[in-house]
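>>> Give me a 3D structure for the following:
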Amino acid sequence: MAQLIAKRYAKALFDIALENHRIDEFEHQVHMVYQILDSEKEFMKILQHPQILMDEKIKMLEEIFSSKVSNELMGLLVLMIQKNRQEYILEILTTFLEEVKNYKGIVTATVVSAVPLTTEQINKITQKLISSLNKQIQIETQVDPSIIGGLKIRVGDRILDASIEGKLHSLKSQLYDLQLV
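Coordinates of the predicted model:
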């Protein structure tokens, strides 16, 4: 249900941005609003609190965002409060940003390594992914010491596991299969 709600509102905002040729502007504003709301957990609790009046919530949103975002985005935020769907705001904003990435042909690749990667290593991985996928790549890095070494790369629903942990797991499975024969 939450995904359906987020998709509908995000798609409506995306359609408005596309129709008005303001994709980049909306993307920047949505990203800014998302960062603020995601980092201010207490503010989100206030927006979701049932004993705070709707008008007060709207007034707070307008004081914070009205001078920083378009009327369309402000209208969406106000509508979320009016419809009592404020708990979906972050998901709607995330879904909108995903719509923009799809529109621009940008794919997010998550690279997991045992130690932090250098900028040079990230650039090499990015170039290899660009050449193999023929798409723009946005890299997100994560550090997970449990993989011991190597990399895990996730692009969409595809995963390349070149980690030592993955190889050990594969070897363990092969040895287990040998014992059964």
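>>> going forward, measure contacts and count neighbours with C-alpha atoms only.
Will do.
>>> Point out the other elements, helices or strands, that the strand or helix carrying E62 touches.
Secondary structure from DSSP states H and E places E62 in helix 54-65. If you count contacts as 3 or more C-alpha pairs under 8 Å, 6 or more residues apart in numbering; DSSP states H and E, helix 54-65 packs onto helix 71-82.
>>> burial measure for T110, as a count.
Taking other C-alpha atoms under 10 Å as the criterion, the count of residues near T110 is 17.
>>> next one: the one 5 residues further on
Around V115 sit 15 other residues, with neighbours defined as other C-alpha under 10 Å.
>>> From E165, how far out is it?
Computed with C-alpha to C-alpha, to the nearest Å, the distance linking V115 and E165 is 14 Å.
>>> which residues do the two both contact?
Residues within reach of V115 and of E165 at once, by C-alpha atoms under 8 Å, 6 or more residues apart in numbering, are G149.
>>> what about the helices in the chain?
Using DSSP state H, the helices of the chain run over residues 2-19, 23-39, 41-48, 54-65, 71-82, 89-104, 119-133, 164-180.
>>> Also this sequence, please, to line up against the first:
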Amino acid sequence: MEISGGITASLAGRYATALYELAHEQGQVSAVEGDLERLTDALRESNDFAALIRNPLISRHAAGQAMAAVGQTLGVSPLTGQFLGLLASKGRLPKLVDIARAYTTIAAALRGEVTAHVTSAHPLDDAQVATLADKLAARAGKSVKLKTAVDPDILGGLVVKIGSQMIDSSIRTRLNSLAQAMQG
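Alright, predicted model coming up:
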């Protein structure tokens, strides 16, 4: 298994690569990916949890105990639990979100998959998500995993981001373009 690219040069990339290799050896790539997704969701939803992993006054031992409790609450795999303990012992918990992002990128790349971040004005139903995934896969030439978000401010249409490419068909952008054209 060859992991290449600039992502592995960063600190987060090195940790993510090591975790991926262990997960691959143990047949737990998807389980660990799900664990990391639940952890990042929890960090996004809980200011207390986010503050905990960034607090330099909490000892590494106490941070390790706290992460063990969080891991148990979220039902993470033993491998992910051990990894969280390692991050706590090394003082690397503040890098957890970056490590999770790098892990997901590595896993997706090795599966031949890209992630598309789709923002819509209203929630998309399952049929719309499936149709959009098929169209984006045809355009990208790879399997596409969709991450959806809702932002009523775009008024309608979609904003799709795949890697560094952005497709903005939102009504808000079209109205702004029309307003600029009318101003001359």
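>>> Map I52 of the first structure onto the second structure.
Counting by TM-score structural alignment, I52 of the first structure corresponds to I58 in the second structure.
>>> excluding its backbone neighbours, what's nearest that match?
L52 (7.7 Å; C-alpha to C-alpha, 6 or more residues apart in numbering).
>>> what number of residues lie near the one you found?
Residues near L52 of the second structure, counting by other C-alpha under 10 Å, number 18.
>>> Look up how far G71 of the second structure lies from it.
Per C-alpha to C-alpha, L52 of the second structure is found 14 Å from G71 of the second structure.
>>> Residue nearest the middle of the first structure, spatially speaking?
Nearest to the mean C-alpha position of the first structure, by C-alpha atoms, centre = their mean, lies T94 at 5.3 Å.
>>> Enumerate every residue touching A16 of the second structure.
8, 99-100, 102-103, 106.
>>> Now for the counterpart of E62 of the first structure in the second structure, how many residues are close by?
Using TM-score structural alignment, the partner of E62 of the first structure in the second structure is A68. By the criterion of other C-alpha under 10 Å, A68 of the second structure has 19 neighbours.
>>> you'd agree A68 of the second structure is up against L84?
Yes. Contact criterion C-alpha atoms under 8 Å: A68 of the second structure and L84 qualify, at 7.4 Å.
>>> Can you report how many residues lie near the residue opposite Q82 of the second structure in the first structure once aligned?
Per TM-score structural alignment, the equivalent position to Q82 of the second structure in the first structure is G75. Neighbours of G75 of the first structure under the rule other C-alpha under 10 Å: 15.
>>> mind checking how far the counterpart of D48 of the second structure in the first structure is from L53 of the first structure?
By TM-score structural alignment, D48 of the second structure lines up with E42 in the first structure. In this view, E42 of the first structure and L53 of the first structure are 16 Å apart by C-alpha to C-alpha.
>>> With M44 of the first structure instead?
14 Å.
>>> Same drill for these two, tell me which one is more crowded.
The neighbour count for M44 of the first structure versus L53, taken as other C-alpha under 10 Å, is higher for M44 (17 against 11).
>>> residues contacting the more buried one?
Contacts for M44 of the first structure (C-alpha under 8 Å, 6+ apart) come out as 37-38, 87.
>>> can you do 6 Å?
By C-alpha atoms under 6 Å, 6 or more residues apart in numbering, M44 of the first structure lies in contact with nothing.
>>> and what of H122 of the second structure?
H122 of the second structure touches V150, counting by C-alpha under 6 Å, 6+ apart.
>>> What is the aligned counterpart of it in the first structure?
H122 of the second structure maps onto V115 of the first structure when the alignment is built from TM-score structural alignment.
>>> and what of I106 of the second structure?
Checking TM-score structural alignment: I106 of the second structure goes with E99.
>>> what sits against its match?
Going by C-alpha under 6 Å, 6+ apart, E99 of the first structure touches no other residue.
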